[in-house]
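Asks: With the sequence up front, the predicted model follows.
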Amino acid sequence: MARDGMVERDRGLTLAAHGLLILGCTVMVLPVYLAFVASTHPGADFLSGRIGFLPGDRMLENYAGLIGAGAGLQGFPPLGGALWNSLLMALGIAIGKISISILSAFAICYFRFPFRQTAFWLIFITLMLPVEVRILPTYKVVAGLSLLNTQGGLILPLIASATATFLFRQVFMTIPDEMTEAARMDGAGPLAFFWHILVPLSRTNIAALFVILFIYGWNQYLWPLMVTTDAAHSTILTSIQRLASTATQEAPVWHLVMATAILALLPPVAVILLMQRLFVQGLTETEK
């Protein structure tokens, strides 16, 4: 009897846990689903509140118009270019941050030079200076270098990462000294040791950081809004702001705003789904 009661109690806890998970997923997914439904209806239906919970018959028309014709609005370019700009920015930031950070951590861990620890702590202190704090001097430097409305202006000021440097340093510190000595005895130079040993051992950490940094770069809003005054160089998030600013009673484009938001959601979700296994491994591995 006691065992049967325990089984029933465990089953009840399992059902309760799954019920909470389903409720949480519903709360998270419902707004996205409603935005998708709104993006498949005409703009007049959105303003009148006649959308409901079922998709409409304007999905292909709305999305194809956004990507190919820029919603048919004067001065609003097609979103295909904005998606490409966001993709280049996100990839550039992710790859740039990982490349600089892993090399910085390699130098700090494996080279002996004056003020080595001071250099690391100076890098680490920059965590207290987010983009919003240094945005005005950074903008002045970018403008002085004529990098406004360029991919370089979008990417270069954001590719330094103290967090990634710290994480790679912690990974490298777990690698036994015997491995370093063995590589030296085999005649491997610093670059060979870095490329053939450290990088493969850091593969899952690189993958996890890539997912995080890609989403970080993709979700940048304030910086692209400042350095891209030309609509042809705008990103997908700034395009949402520009499209929403054109929404009036005479031009009800809120359904297109929702469609743009759905398009902005797809690439980060695709990256997470494609790299989910490596992402989880990189966050949970404790030994090499």
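Replies: Structure received. Everything quoted here is computed from the prediction, not taken from an experiment.
Asks: use CA for all of it now, contacts and neighbours both
Replies: Will do.
Asks: which residues does the spatially most central residue of the chain contact?
Replies: When Cα atoms, centre = their mean is applied to the chain, the residue found nearest the centroid is Ile215 (0.5 Å). Neighbour list for Ile215: Ala90, Pro268 [criterion: Cα atoms under 8 Å, 6 or more residues apart in numbering].
Asks: how distant is the helix or strand encompassing it from the center of its chain?
Replies: Ile215 belongs to helix 203-218 when elements are defined using DSSP states H and E. Relative to the centre of its chain, helix 203-218 is centred 7 Å away, using Cα atoms, centre = their mean, to the nearest Å.
Asks: What residues of the longest helix seen in the chain count as buried?
Replies: Counting residues, the longest helix found in the chain (DSSP state H) is helix 2-39. Within helix 2-39, the residues scored as buried using 16 or more other Cα atoms under 10 Å are Tyr33, Leu34, Ala35, Phe36, Val37, Ala38, Ser39.
Asks: Wait, the fourth one touches Leu263, no?
Replies: Okay, so that is Phe36. No. Here Phe36 does not reach Leu263: they are 9.7 Å apart, not a contact under Cα atoms under 8 Å.
Asks: Just the buried residues of stretch 50-63, please?
Replies: So stretch 50-63, judged by 16+ other Cα under 10 Å, has buried residues Ile51, Pro55, Gly56, Met59, Asn62, Tyr63.
Asks: and that stretch, how far from the chain's centre?
Replies: 28 Å.
Asks: so how far does that stretch reach from one end to the other?
Replies: Its first and final residues considered, stretch 50-63 spans 20 Å by Cα to Cα, to the nearest Å.
Asks: picking up where we left off before, in JSON lines: the buried residues of stretch 50-63, plus distance to Met179.
Replies: JSON lines is the format used below for those (distance: Cα to Cα, whole Å):
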{"residue": "Ile51", "distance to Met179": "63"}
{"residue": "Pro55", "distance to Met179": "59"}
{"residue": "Gly56", "distance to Met179": "61"}
{"residue": "Met59", "distance to Met179": "57"}
{"residue": "Asn62", "distance to Met179": "58"}
{"residue": "Tyr63", "distance to Met179": "54"}
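Asks: and here's the other structure:
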Amino acid sequence: MSNAVSTTEAPAIERQTGAWVTHAILGIGVILFALPLWIVLMGSTHDAATIGRGEVPLLPGAHALENYRAAWTQGGTGVGVGWMLWNSMVIALSIAIGKIAISIISAYAVVFFRFPGRRLFFWAIFITLMLPVEVRIFPTFKVVSDLGLVNTYAGLIIPVIASATATLLFRQFFLTIPDEFVEAAKMDGAGPLRFFWDVVLPLSRTNMAALFVILFVYGWNQYLWPLLVATSADVETVVIGMVKMIGSESNTEWNIVMATCVLAMLPPVLVVMLMQRWFVKGLTDTEK
């Protein structure tokens, strides 16, 4: 009897041990990820002298209100973080919405229309994934400069608004739409635009939501391209602003920089939190 019990309990003990190990690894990962963020958050509540002495604050200080007020109104370069956040929001939203709009239309054309060179056009889009941003950034900047779009929202948004990745993802999803849907739409007299609006778009909602989260964060974290195109504070993003705040070690107001970092993290975090259900559903659901 004792041998039978031990044989029965052994798999349960192994599963429990495996669960503890898994949770321990996840806990360590969370600590390693969250600790720098916690230090930044706490550092934004202390004065510059505390951080200048090399202390690593792990508890809140008494200067949070004045630090965030200074960051919001003045920043570290005389430009308030509020304006930089607005610029980042406009650019991130425009990039996310523009990429989705262009990608879903191009994928729809490649999948549902029959025209000469259809596969050639798709592979031409797909091949752009193999080109790093650094390879095409200077020719792109030359075109933007010749068109007079330097230091404008259009110059920051239009050159990065196309997305081969999103086009590929939409194409793969459209290929799973049954042919019966297309035939039923034709029998009802629906044209291509009607079929796209009434059938394809509703089926693509979760995919669009998941891509929106990814593309918004991508647009918000843009650094290299805005660094080249944004030559004045009028269109400067918060990422570029944070870099400019860090001067020499003696002149950097680290408390203001950390407060700016916290403010810069809030919009992407809110977007992920608000759209988390749609994001997970778009990545995992097979029934769209």
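Replies: Alright, I've got the coordinates. Given the structure is predicted, the values throughout are model-derived calculations rather than measurements.
Asks: TM-score them against each other, please.
Replies: Laid over one another, the chains give 0.94 as their TM-score (TM-score structural alignment, normalised by the length of structure 1), with 283 aligned residues with a Cα RMSD of 1.4 Å.
Asks: still on that earlier bit, please say which position in structure 2 the residue nearest to the centre of structure 1 maps to.
Replies: Matched across to structure 2, Ile215 of structure 1 falls on Val217, judged by TM-score structural alignment.
Asks: same question, Leu66 of structure 1
Replies: Per TM-score structural alignment, Leu66 of structure 1 is aligned with Ala71.
Asks: same deal with Ile95 of structure 1?
Replies: Match for Ile95 of structure 1 (TM-score structural alignment): Ile97.
Asks: Could you tell me how many residues sit around that match?
Replies: 17 (other Cα atoms under 10 Å).
Asks: Quick check: the gap between it and Ala162 of structure 2.
Replies: As for Ile97 of structure 2, its distance to Ala162 of structure 2 is 11 Å (criterion: Cα to Cα).
Asks: after the helix or strand where Ser99 of structure 1 lies comes which helix or strand?
Replies: Taking DSSP H and E as the criterion, Ser99 of structure 1 maps to helix 79-110. Moving toward the C-terminus from helix 79-110 of structure 1, the first helix or strand encountered (DSSP H and E) is helix 116-125.
Asks: how about that next one, aligned to which bit of structure 2?
Replies: Taken onto structure 2 by TM-score structural alignment, helix 116-125 of structure 1 occupies residues 118-127 there.
Asks: any idea how far Val271 of structure 1 is from the residue nearest to the centre of structure 1?
Replies: Distance, Ile215 of structure 1 to Val271 of structure 1, using Cα to Cα: 9 Å.
Asks: re the thing from before, how big's the offset between the helix holding Ile215 of structure 1 and structure 2?
Replies: With mean Cα distance after the TM-score superposition for structure 1, helix 203-218 of structure 1 departs from structure 2 by a mean of 0.6 Å once superposed.
Asks: quick one: buried residues of that helix?
Replies: 204-215, 217-218.
Asks: Widest-spaced pair of these?
Replies: Using Cα to Cα, the pair of the buried residues of helix 203-218 of structure 1 lying farthest apart is Thr204 and Trp218, separated by 21.1 Å.
Asks: still on that earlier bit, average offset between the match of helix 116-125 of structure 1 and structure 1?
Replies: Looks like 0.6 Å for stretch 118-127 of structure 2 (mean Cα distance after the TM-score superposition for structure 1).
Asks: Give me the residues contacting that stretch.
Replies: So stretch 118-127 of structure 2 is in contact with Val110, Ala164, Thr165, Leu168, going by Cα under 8 Å, 6+ apart.
Asks: can you tell me which of these are in strands?
Replies: Of those, none are assigned to strands by DSSP state E.
Asks: can you list those residues in TSV and add distance to Met258 of structure 2?
Replies: Formatted as TSV, the contacts of stretch 118-127 of structure 2 follow (distance: Cα to Cα, whole Å):
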residue	distance to Met258 of structure 2
Val110	47
Ala164	35
Thr165	34
Leu168	38
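Asks: Quick check: the two most widely separated of these?
Replies: Maximum pairwise distance in these, criterion Cα to Cα, is 14.3 Å, between Val110 and Thr165.
Asks: and these two? which has more neighbours close in?
Replies: More crowded of Val110 of structure 2 and Thr165, by other Cα under 10 Å: Val110, with 20 against 16.
Asks: For the more buried one, which non-adjacent residue is closest in space?
Replies: Arg118 (6.1 Å; Cα to Cα, 6 or more residues apart in numbering).
Asks: Trace Met173 of structure 1 over to structure 2, please.
Replies: Under the alignment by TM-score structural alignment, Met173 of structure 1 pairs with Leu175 in structure 2.
Asks: mind checking how far its match is from Ser2 of structure 2?
Replies: Counting by Cα to Cα - Leu175 of structure 2 and Ser2 of structure 2 are separated by 58 Å.
Asks: One more: Met84 of structure 2?
Replies: As defined by Cα to Cα, Met84 of structure 2 lies at a distance of 70 Å from Ser2 of structure 2.
Asks: Just want to know which of those two has more residues nearby.
Replies: Neighbour totals were compared for Met84 of structure 2 and Ser2, and Met84 leads with 24 against 7 (other Cα under 10 Å).
Asks: Okay then, goodbye and thanks.
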